[in-house]
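Chemist: Coordinates for the following, if possible.
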Amino acid sequence: MTRAVLDTGERHSVAELEDLAYELRRKLLLLCGTYEGAVHIGGDLSVADILTALFHHGLRIDPNDIANPARDRFVLSKGHAAVCMYIAMSMRGFFSYDEIVATYGQLDSAYGMHPCKVQLPGVECSTGSLGHGLPLAVGMALSGRARGELHRVVTLLGDGETGEGSVWEAAMAGRSQKLGNLVAFVDRNRQLMTSFAEERVIFEPYADKWRAFGWNVVEIDGHDMGQLVAAIDALPSPDSDLPTVVICETVKGKGVDFMERNLAWHAGSLGADDLERALAALDASRASNASENDTEAQEAR
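Modeler: A predicted model of the protein is given here:
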């Protein structure tokens, strides 16, 4: 059995994906600087690279044919990162960024603080209650398998929500049903809302827990676009027997120095001065990364 043909659009290089991730972070900050309420900016910034890699490289989707049965399905389990997903989708062509900015968080807006499939076509699953995304993805993957379809069901979890028992029930079910079409990405930023993760729940040895449940485990730097692309490209075939978890080591608030690993920036808003400071920090981080890449390239010669 082969996967159905689906036009997934332009293929990007790693460097181009890095540029898209920078653009996504910049748009996140601009929205955070214009919206009057709090944005879950810390966790949005930690998943920006992952969502860029998925929407511009990994997911077989067509924004002009959102009901195509051959499409991959994406479930944002950490639903409070919705605005990051919205912007990633807008950059992929589902809708415009200006639409998000105009109504984000308002009553009856399609762009709520958590995603709603009823309000926003292209969203596969309404999420928000933590610990529910993987169980929902298991059901969707099992349904696809029963119909003989070869799409993938991909979900993105926060590491904090994997303290929920429902996650591990779903992990056991995914392995028991031999759902090789199921892929979980974990945003392992090691922070909860008001504390660092290991202060409240002992997650380590984290990867070994997934291995004990019979999953194929991949561990990467979730901010290294090359590693993200390689992990996606190496995923087993959807008709294989083992579900895969890609554990992405990340930094909450990544790219903005005063937000990185800062518990105060789980959620917040940016005034004019803070926005200018945040954008400058993002540019400085990008320049630093570019310099490091140039040095590594010269040393490799």
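
Chemist: C-alpha only now, for contacts and for neighbours.
Modeler: OK.

Chemist: So what's the residue count around N64?
Modeler: 11 (other Cα atoms under 10 Å).

Chemist: OK, contacts around it?
Modeler: Residues near N64 by Cα atoms under 8 Å, 6 or more residues apart in numbering: F94.

Chemist: which stretch of helix or strand covers it?
Modeler: Counting by DSSP states H and E, no helix or strand carries N64.

Chemist: Following up with a second sequence; could you model it the same way so I can compare the two?
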Amino acid sequence: MNTHTNELKRKAAQIRIDLLRMIHHAKTGHTGSSLSNADILTTLYYDVMKLDVTNPKWGDRDRFIASKGHAVESLYCILADKGFFPKEELQTFSQFGSRLIGHPNNKIPGVEMNTGALGHGLSVAVGMGLAGKMDGRSYRVFTLMGDGEQAEGSIWEAAMAASHYKLDNVVGIIDRNKLQISGSTEDVMGLEPLEDKWSSFGWHVVPVNGNDVAELSAALHAAPESSGKPTLLMAYTTKGKGVSFAENVPHWHHHVPSDAELAQAIEQLSKEAQVVIHE
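Modeler: You can find the predicted model right below:
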């Protein structure tokens, strides 16, 4: 494993620690989903996307839309760590008057749009991708969707449009952890064969281990592999990843860790990635 991959793994572990502390302090949050997507967002923000922290509205920046907006805690922690806003502000998460509300808020530098009502992010990403093509811009648009979100009809309307307009500057990512708030995705609304469905809509589908930063990096840097086709990363993840007693446990979707659970989780994460914990 190379040094860069190790650094990404350490960064993802630190982001998980930060988001757990933030949720514990706020006494609210979507814990399992944010732990699930931490590797995806870490790879995007520290390895793949073109960004300028000093100029968040830079015209040629890559765009990211958190379509599964409820899993915002990892995104806030990354934006703070990157310097889009002071890290101390994380302690105001979900408090009265805070701009760090429970879903992405575009009053925050680095957040492209408010999200939370599932099924909307891909449509906006398609619009941004089409605008980029029309304006001759080189940016790419990334959007992270939940797998439970795939039951929304607007997802498939956007999928058709992206293929029709040959938007190879659009990269969709599905956090395929196979759990949603009400249980297994296959029990709530069966999705399989999900890869085949996206392929049939004209997308270039790339299955990856969504908790492996090396695989994610390679796939994201390679997109688009197929000219004229949008890319879909089917990122197979573990809900609650990194915290053994939270992994694949449905009630951790929005469980707030107790003092003891927080301490145990931080111990596990710090050992896994050899993170130095700064109290």
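
Chemist: so where in the second structure does stretch 15-27 of the first structure end up aligned?
Modeler: Mapping stretch 15-27 of the first structure onto the second structure (TM-score structural alignment) gives residues 6-18.

Chemist: with the first structure superposed, average distance for the matching stretch?
Modeler: Here the mean offset of stretch 6-18 of the second structure against the first structure after fitting is 0.7 Å, by mean Cα distance after the TM-score superposition for the first structure.

Chemist: Work out the gap between that stretch and the centre of the chain.
Modeler: 14 Å (Cα atoms, centre = their mean, to the nearest Å).

Chemist: where do the strands sit along the stretch 101-250 of the first structure?
Modeler: Secondary structure of the stretch 101-250 of the first structure (DSSP state E, counting those that start in this stretch): strands at 153-158, 182-188, 216-221, 244-249.

Chemist: Would you indicate which residues of the first one are buried?
Modeler: The one in question is strand 153-158 of the first structure. V153, V154, T155, L156, L157, G158 (16 or more other Cα atoms under 10 Å).

Chemist: For the first one, which residues are in contact?
Modeler: What it means is V153 of the first structure. By Cα under 8 Å, 6+ apart, the contact set of V153 of the first structure is D72, R73, F74, V75, A137, M140, A141, N181, L182, V183.

Chemist: redo that, cut-off 10 Å
Modeler: Applying Cα atoms under 10 Å, 6 or more residues apart in numbering, we find V153 of the first structure in contact with 59, 71-75, 134, 136-142, 144, 179-184, 238.

Chemist: And the third one, by the same measure?
Modeler: Residues in contact with T155 of the first structure (Cα under 10 Å, 6+ apart) are 73-78, 133-138, 182-186, 245.

Chemist: pull the longest helix from the first structure.
Modeler: In the first structure, assigned by DSSP state H, the helix with the most residues is helix 272-300.

Chemist: so what does that one touch, helix or strand wise?
Modeler: helix 14-34 (3 or more Cα pairs under 10 Å, 6 or more residues apart in numbering; DSSP states H and E).

Chemist: Run a quick neighbour tally on the equivalent of I108 of the second structure over in the first structure.
Modeler: I108 of the second structure maps onto L120 in the first structure when the alignment is built from TM-score structural alignment. Using other Cα under 10 Å, L120 of the first structure has 17 neighbouring residues.

Chemist: L120 of the first structure: what's its closest spatial neighbour, skipping adjacent residues?
Modeler: When the adjacent residues along the chain are set aside, L120 of the first structure lies closest to A110, with 5.2 Å between them (Cα to Cα, 6 or more residues apart in numbering).

Chemist: Kindly report the same for I100 of the first structure.
Modeler: Excluding the flanking residues, the one nearest I100 of the first structure by Cα to Cα, 6+ apart is Y111, at 6.2 Å.

Chemist: That neighbour contacts D98, doesn't it?
Modeler: No: applying Cα atoms under 10 Å, one finds Y111 of the first structure not in contact with D98, separated by 11.4 Å.

Chemist: List the residues that are in contact with both of those two.
Modeler: Common contacts of Y111 of the first structure and D98 (Cα under 10 Å, 6+ apart): Y104.

Chemist: sorry, back to before: and in the second structure, which of the contacts of T155 of the first structure remain?
Modeler: Mapping those onto the second structure (both residues aligned by TM-score structural alignment, their matches' Cα atoms under 10 Å) leaves 73-78, 133-138, 182-186, 245 still in contact.

Chemist: What residues sit buried inside the longest helix of the first structure?
Modeler: Neighbour-count burial for helix 272-300 of the first structure, counted by 16+ other Cα under 10 Å, picks out L275, A278, L279, A281, L282, S285, R286.

Chemist: Let's have the strands of the stretch 101-250 of the first structure in a markdown table, adding distance to A88 of the first structure.
Modeler: Shown next, in a markdown table, are these (distance: least, Cα to Cα, whole Å):
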| stretch | distance to A88 of the first structure |
| --- | --- |
| strand 153-158 | 14 |
| strand 182-188 | 16 |
| strand 216-221 | 20 |
| strand 244-249 | 18 |
